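> fold the stuff below for me.
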Amino acid sequence: MARNVLIVYAHQSPCSFNAALKDAAVEVLQKQGCQVTVSDLYSLNFKASATAEDVIGELKDPEHFHYGEETMLAWQEGHLSPDIMEEQKKVKAADLIIFQFPMYWFSVPAIMKGWIDRVLTQGFAFTFQAMYNNGIFKEKKAMLSFTTGASQSMYSPAGLNGDLNVTLWPLQNGVLHFCGFQVLAPEISYSPGYCPPEARTQILNSWRKRLEGLWTEKPLTFTPCELFNLSFQGGFMLKDEVQAAQAKKKYGLTVGHHLGKPIPPNNQIKADD
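Got it, this is the predicted structure:
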């Protein structure tokens, strides 16, 4: 059975390096027999802002509009706006989602953030009973593929921009892992705008080679929900015995759950060996 891949793509120019990375992914994955769909957000003129217009029909509480509650109800009743429903169909069909974008202000472009805000609605993408490693999309894979304006050294723990592992934590843990995705290590193309042509060719060839074995890659490691007291009484904190077991270890569990210790090296960039 053919695998389905969705590429959520955010760049304005078809001549960009992001476009080249996207095209390489389409080419290699289709050669593997995958069904590849590209959501070109700029070509779609995808609406970035999450507003009451995303609900078709009457609101539950028009006097005090709550986006999360209203869109969850609209999803349940099939009353979300057509552009959201179309993207949700693509997500539902996908075995793998690749987010292809240039890093803007240490995050995704606004149009892609709008896709995240609007498409990954409560009920469809998560509930507060089904999240993280028990999440709705736990059978699906997802990954970031992005370009930077700065060099790799600038995103190191001693670099001017700081540790990229910290930068990626909100997207990879707070969005993808929260929805249950198995998060593959990101594909990072450092500073292609300042690279000579032969270096850009090498980056593309490396991406193509990785894509050939992508389905067998081990996902990044996150702390499972079972290690936490999942109640208001327990404060949703790591269990006492877990914290005690970690006391003598050099590193914390993850970038986010560092327990006041050094962050595990490359926790958000490479899978554990």
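
> please make it C-alpha for all contacts and neighbour counts, starting now.
Noted.

> against Gln76, how distant is the closest residue to Gly135 other than its chain neighbours?
Leaving aside its sequence neighbours, Gly135 sits nearest to Gly180 (Cα to Cα, 6 or more residues apart in numbering; 3.7 Å). To Gln76, Gly180 is 20 Å away according to Cα to Cα, to the nearest Å.

> want to put them side by side, so please do this one too:
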Amino acid sequence: MNHLIIYAHPSAESLNATIKNNLTDMLKGEHEVQIRDLHQLNFNPVLSEQDLSGQRSGVVAEDVKTEQQLIEWAECLTFIYPIWWAGMPAIMKGYIDRVFSYGFAYRYVQGKQLGLLSHKKVVVINTQGKSAEEYQSSGMDKAITLTSDFGIFQYCGMNVTAHLIFDRADKATPEQIKVLHSAMNDIYQG
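A predicted model of the protein is given here:
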């Protein structure tokens, strides 16, 4: 299976980097894996007027075209990023804004929205500083998954097969990381 990992965290020493590296090690050998480290790529997250006008006519910038070709290649996309201010980091949001463009990821047919990436599986792996209980008590856990899973990925026709949220990430222990690794193994190997 062709796996595309889209990763957003500025630190190579972060828990997110550990997750990305563990997942890459787990998948390599049995699968083809491509990694898009948005910070390492210095991906421009700003949707410009030129981007916006080009989307309607099917004209995209070269960096966007490269990402779209990789998405076309992939059978499963994994998005790894922390939850900051109750959402994804700006670079990941900008990636979505620019790459999941009209005519590539979705379009409208006779006034109805049509997702164009229906043959893709998606896994989302997030880290967050707060406890799961804190997010659940406020409803933020549902808001976060609703926004990404339904508002972005399912909107584009994708099948979200799993959304893992690793809480208290700033206090992660080796044992908790092993549990997360086991959960990832169940998702990808199961």
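
> ok so, going back, could you check which of Gly180 and Gln76 of the first structure is surrounded by more residues?
Shown here are Gly180 of the first structure and Gln76; by other Cα atoms under 10 Å, Gly180 has more neighbours (24 against 13).

> what do we get in the second structure for that one?
Alignment note (TM-score structural alignment): Gly180 of the first structure maps to Gly157 of the second structure.

> list the contacts for the aligned residue in the second structure for Gln129 of the first structure?
Mapped onto the second structure by TM-score structural alignment, Gln129 of the first structure lines up with Val109. By Cα atoms under 8 Å, 6 or more residues apart in numbering, no residues touch Val109 of the second structure.

> over to Leu6 of the first structure?
36-39, 90-91, 94, 96-98.

> just give me the residue right at the centre of the first structure.
Leu176 (4.3 Å; Cα atoms, centre = their mean).

> just checking, that one touches Pro186?
No: counting by Cα atoms under 8 Å, Leu176 of the first structure does not reach Pro186; the two are 11.9 Å apart.

> could you pull out the strands for the second structure?
2-7, 32-37, 76-82, 106-109, 112-115, 121-127, 159-166 (DSSP state E).

> how close does the aligned residue in the first structure for Tyr81 of the second structure get to Leu164 of the first structure?
Residue pairing (TM-score structural alignment): Tyr81 of the second structure is matched to Phe101 of the first structure. Distance of Phe101 of the first structure to Leu164 of the first structure, given as Cα to Cα: 16 Å.

> of those two, who's got more company?
Phe101 (25 against 20).

> which residues sit in contact with the more buried one?
9-11, 18, 108-109, 145-147.

> apply 7 Å and report the result again.
9-11, 18, 108, 145-147 (Cα atoms under 7 Å, 6 or more residues apart in numbering).

> nearest to Leu168 of the first structure among those?
Val108 (10.3 Å; Cα to Cα).

> the closest one - how many residues pack around it?
20.

> what of the one 3 residues further on?
Using other Cα under 10 Å, Ile111 of the first structure has 19 neighbouring residues.

> please enumerate the helices of the first structure.
17-31, 67-77, 82-93, 110-119, 164-171, 197-212, 240-246 (DSSP state H).

> apart from its chain neighbours, what residue comes closest to Gln122 of the first structure?
Counting by Cα to Cα, 6+ apart, the residue nearest Gln122 of the first structure is Met72, at 5.2 Å.
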